[in-house]
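A.B. asks: From the sequence below, what's the structure:
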Amino acid sequence: MSAEPSAATTRTPAGIGRGLVLLLAITCGAAVANIYYAQPLLPIIGQALRVSEGTAGLLVTASQVGYALALALLVPLGDVLERRRLVSALLGVTALTLLGAAFAPGFAALLAAVALVGVTSAVAQIVVPMSASLADDESRGRVVGTVMSGLLIGILGARTLAGFVAELGGWRAVFGLGAALMLVLAVVVRLVLPLVPAPAPDTSYPRLLGTVLALIRDDPVLRVRMALAAVGFACFSVLWTAVSFLLAAPPYVYGPATIGLFGLAGLAGALAAPLAGRLADRGHALRTVTVGLVTLAVSWAFLGLGGVSLAALLAGIVLLDLAQQSLQISHQSAIYARHPQARSRVTTAFVTSAFAGGAVGSAAASTLYVVAGWVGVCVLGGVIALIGTGIWVLAHVRGIASPDAPLRTA
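C.D. replies: Next up, the predicted model:
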């Protein structure tokens, strides 16, 4: 029997130190990176396992579908279980699933392993609301922004790391390295992170899942932010699924290491996260969303020129990632402020919607690229961004854009 005090009776200290914020940001980024290692490797994985580009692109879709399922069924446990133990255990299981991907004998086995990696890597979305719970009211937006910076660095840095490791040791070594990192983090989190009590420890699991649906039903602001999350992440996935195919073909013809370097262009979005968090703390979240949606739409004009212009492609990547990260922080700050006792559950609703949009976007991009090329992919991204702008305008008209809008049923 463990000698540790129970999560229900242990209190964490008010506020959160910089060291713990950094650990949470690293954990969040390293966990979410697992579902993006394959993206710059799609051409060489397809060649190695003798499948088409469109089929190889299903690896991205499988990981995002697994992630979305875990968000719906696994992340709510962060509101009823002690979160240090939960995070540490999931990191350990993630290490095992990554080993399965590293030793997969064929494409079907790799597809299944990558889907399971997506499921367990959803631990990142338990870490985000946990950081919000540890922070005080005055610094919550900044803390969440910093942790989300780690998440974005993980998403984009994964491509760069995967490209270099694949050049040196092949694509299987990428998943092996990821497994080792997850194992180390599982131990560090267990030893360093304080006990983090669950806000609703006496709630049954079926009731917990039911309250997620009730939150969606009763909160129009949450529904709007879920829709915008789906739009933003669909754009993000359209770009990063198709760009590896663009860069591997003429006029670029880059290898996996060079393709992976393009993830660094998107890291500018990580700089936007703490700024967006501070703007949310100061009451400017609505303006941040408006500017973010306009920037998201404009980015696709630059990306459309990226088929023949490297400068335009880089500019479009930077703009899209800046917009996406600013939008993500603004949305999460709004919904966390509205539901302080249910942050894991609103995270479930919000990020499930985001990754459902991402899965649709990646599947559409990998299919459309074969048929219509890069220009067709960019038209798709632009249309999705404009849909998001329309949703935001409608939310203003209906009075449900502000985080202070009242709860009510639809």
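A.B. asks: from here on, contacts and neighbour counts on C-alpha atoms
C.D. replies: OK.
A.B. asks: Hmm, Thr203 is touching Gly78, no?
C.D. replies: No. Thr203 lies out of contact with Gly78 (Cα atoms under 8 Å); the separation is 11.5 Å.
A.B. asks: Neighbour count for these two, which is higher?
C.D. replies: Gly78 (30 against 15; other Cα atoms under 10 Å).
A.B. asks: where's that one relative to Ala200, distance?
C.D. replies: Using Cα to Cα, to the nearest Å, Gly78 is found at 9 Å from Ala200.
A.B. asks: now do Ile400
C.D. replies: 28 Å.
A.B. asks: When the two are compared, which one has more neighbours?
C.D. replies: Ile400 (21 against 16).
A.B. asks: where does the more buried one land in three-state SS?
C.D. replies: Three-state assignment for Ile400 (DSSP: H, G, I helix; E, B strand; the rest coil): coil.
A.B. asks: which residues does it contact?
C.D. replies: Neighbour list for Ile400: Pro220, Val221, Val224 [criterion: Cα atoms under 8 Å, 6 or more residues apart in numbering].
A.B. asks: swap in Phe236?
C.D. replies: Counting by Cα under 8 Å, 6+ apart, Phe236 has contacts Leu320, Asp321, Gln324, Gly358.
A.B. asks: Looking at the residues you listed, which are in helices?
C.D. replies: Leu320, Asp321, Gln324, Gly358 (DSSP state H).
A.B. asks: here's the other one to compare against:
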Amino acid sequence: MTPLKEAGANHAPMPAWITWLLATACGLIVANIYYAQPLAGPISTSLGMSPQMAGTIVTMTQVGYGLGLLFLVPLGDLFENRRLVFCALALDIVALVAAGVAFSPVMFLVAALFIGFGSVAVQVLVPYAAHLSPEATRGRAVGNVMSGLMLGIMLARPVASLVTQLSSWHVIFIASAAIMVLLGVVLWRALPQRMPSPRPRYRELLASMGHLALTTPILRRRALYQACLFAAFSIFWTVTPLWLASPAFGLSQGGIAIFALLGVAGAIAAPLAGRMADRGWTRAATLIAMLAVGIAFALTRIDASLVLLVLAAFVIDFGVSANLVLGQRAIFALNPAHRSRLNGLFMATFFLGGAAGSGLGGWAYAHGGWPLASWLGIGLTGAALLYFATEPRRRPL
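C.D. replies: Next comes the predicted model:
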């Protein structure tokens, strides 16, 4: 396979088949982080965990993902990208198998941590897509690939619930390990090599991340926007499966799967947001995305019916998907040589927000049910809007 030239040398649009391959790969890989989210109840019961610890199942995966973003993803600016993805997938496969055969809480939680760590392969592929794309269509390309990622996040929940309904929660992790083996082979054979240039040492690479965080206002702002929204997103999707399975609704895992599936349509926001960013409408699109999430939580405070919960799921997924693409489009417009590090910092910041949201969601549901959880979601969205109000109007983000 011909090595890929650095960004700036490539002016042709990314071939459609590579776009679809990267989008599919991103969706399949990132789904590993979310299979456990709707299964927190069955997994915690099976392994003898307390209800208060249910949120920890998702939190451990997201913490592992955050660590991988900080320490593994920056290697995309140092090592050949295809090889790095393959190594991360190998770790993911081992962790998925361990989760599938877990017989104790400690074993599962350690496996969950490494599932998250290995799944950061997806965040090596997203900057890779940006390198393949010319500036004029970079937002569209990233949006298309991110639509695959968001579909993976959203479909993971109904798929996991449905598989568990038909068999056992163990099966979803073993099946995903087999899929990762096949995907690794396909990516290795199909993708062109990309060797970064120049190539700093790993120690210098990590040290430079602190400098980038301190000296890149766009990065900090976009990362904190998304951290607030993703924390709210995680609260919603940690709490609603527990609530829907409770006597208040009495849904089975199959019913929860259908509920989650109805929210998948929110992924259409990713390519739309990419096109808006390419046209210079980032500020307006960001405001719309934030308001959408806040309004969705507010709707459930008016009437916590199943219909309004479905509508809220769609709107929250729409807003978070849109804001994610807008943020990545903004940071990928910066120095191409720093893309993996910038993306790692961006994703680590907001995924740590997501991990905090998952933990808060489990605690809130245990102590105040949906009312407390929804108020937390509204508060986090309000914090993002307050920070957005301080954004300099003359600086496009």
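A.B. asks: just to revisit the earlier point, of the contacts of Ile400 of structure 1 - the most surrounded one?
C.D. replies: Counting by other Cα under 10 Å, top hit in the contacts of Ile400 of structure 1: Val221 with 25 neighbours.
A.B. asks: Could you identify the residue of structure 2 that aligns with it?
C.D. replies: In structure 2, the residue equivalent to Val221 of structure 1 is Ile218, according to TM-score structural alignment.
A.B. asks: now swap in Ala166 of structure 1 and tell me
C.D. replies: Per TM-score structural alignment, Ala166 of structure 1 is aligned with Thr164.
A.B. asks: mean deviation of the helix or strand harbouring its match from structure 1?
C.D. replies: Assigned by DSSP states H and E, Thr164 of structure 2 belongs to helix 138-166. Here helix 138-166 of structure 2, set against structure 1 after superposition, deviates by a mean of 0.8 Å using mean Cα distance after the TM-score superposition for structure 1.
A.B. asks: Could you point out the helix or strand that follows that helix?
C.D. replies: That would be, after helix 138-166 of structure 2 and using DSSP H and E, helix 169-190.
A.B. asks: which strands and helices sit next to that next one?
C.D. replies: Secondary-structure packing of helix 169-190 of structure 2 (3 or more Cα pairs under 8 Å, 6 or more residues apart in numbering; DSSP states H and E): helix 16-34, helix 81-100, helix 138-166.
A.B. asks: Can I get these in a markdown table including mean neighbour count and distance to Tyr128 of structure 2?
C.D. replies: Shown next, in a markdown table, are these (neighbours: other Cα atoms under 10 Å; distance: least, Cα to Cα, whole Å):
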| stretch | mean neighbour count | distance to Tyr128 of structure 2 |
| --- | --- | --- |
| helix 16-34 | 22 | 9 |
| helix 81-100 | 21 | 8 |
| helix 138-166 | 25 | 10 |
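A.B. asks: if I pick the aligned partner of Val346 of structure 1 in structure 2, what's in contact with it?
C.D. replies: Structural alignment (TM-score structural alignment) places Val346 of structure 1 against Leu342 in structure 2. Contacts for Leu342 of structure 2 (Cα under 8 Å, 6+ apart) come out as Met209, Leu212, Leu219, Ile331, Phe332.
A.B. asks: And Ile235 of structure 2, by the same measure?
C.D. replies: Gly357, Ser358, Gly359, Leu360, Gly361, Gly362, Ala373, Gly377.
A.B. asks: Equivalent analysis for Thr146 of structure 1, please.
C.D. replies: Neighbouring residues of Thr146 of structure 1 by Cα under 8 Å, 6+ apart: Val21, Leu22, Ala25, Ala273, Pro274.
A.B. asks: from those, which is closest to Ala248 of structure 1?
C.D. replies: Nearest to Ala248 of structure 1 among these: Ala273, at 30.4 Å, using Cα to Cα.
A.B. asks: and Leu182 of structure 2, how many neighbours?
C.D. replies: Neighbours of Leu182 of structure 2 (other Cα under 10 Å): 11.
A.B. asks: How much space separates the equivalent of it over in structure 1 from Arg190 of structure 1?
C.D. replies: Using TM-score structural alignment, the partner of Leu182 of structure 2 in structure 1 is Val184. Noted for Val184 of structure 1: a distance of 10 Å to Arg190 of structure 1, by Cα to Cα.
A.B. asks: any idea how far the residue lying closest to the match of Val221 of structure 1 once chain neighbours are set aside is from Tyr65 of structure 2?
C.D. replies: The shortest distance from Ile218 of structure 2 to any non-neighbouring residue, by Cα to Cα, 6 or more residues apart in numbering, is to Leu397 (6.4 Å). Leu397 of structure 2 is 25 Å from Tyr65 of structure 2, where distance means Cα to Cα.
A.B. asks: Neighbour count for those two, which is higher?
C.D. replies: Tyr65 (29 against 23).
A.B. asks: What's the match for the more buried one in structure 1?
C.D. replies: Tyr65 of structure 2 maps onto Tyr67 in structure 1, by TM-score structural alignment.
A.B. asks: pretty sure its match is in contact with Val123, am I right?
C.D. replies: No. Counting by Cα under 8 Å, Tyr67 of structure 1 stays clear of Val123, with 9.4 Å between them.
A.B. asks: counterpart of Val127 of structure 1 in structure 2?
C.D. replies: Aligned partner of Val127 of structure 1 by TM-score structural alignment: Leu125.
A.B. asks: Please apply the same query to Ser149 of structure 1.
C.D. replies: That one, Ser149 of structure 1, aligns with Ser147 by TM-score structural alignment.
A.B. asks: residues in contact with the residue nearest to Ile218 of structure 2?
C.D. replies: Contacts of Leu397 of structure 2 (Cα under 8 Å, 6+ apart): Ile218, Arg222, Thr282, Arg283, Gly327, Ala330.
A.B. asks: how much space between it and Val185 of structure 2?
C.D. replies: Distance, Leu397 of structure 2 to Val185 of structure 2, using Cα to Cα: 37 Å.
A.B. asks: Equivalent analysis for Phe173 of structure 2, please.
C.D. replies: Look at Phe173 of structure 2 and Val185 of structure 2: by Cα to Cα, they are 19 Å apart.
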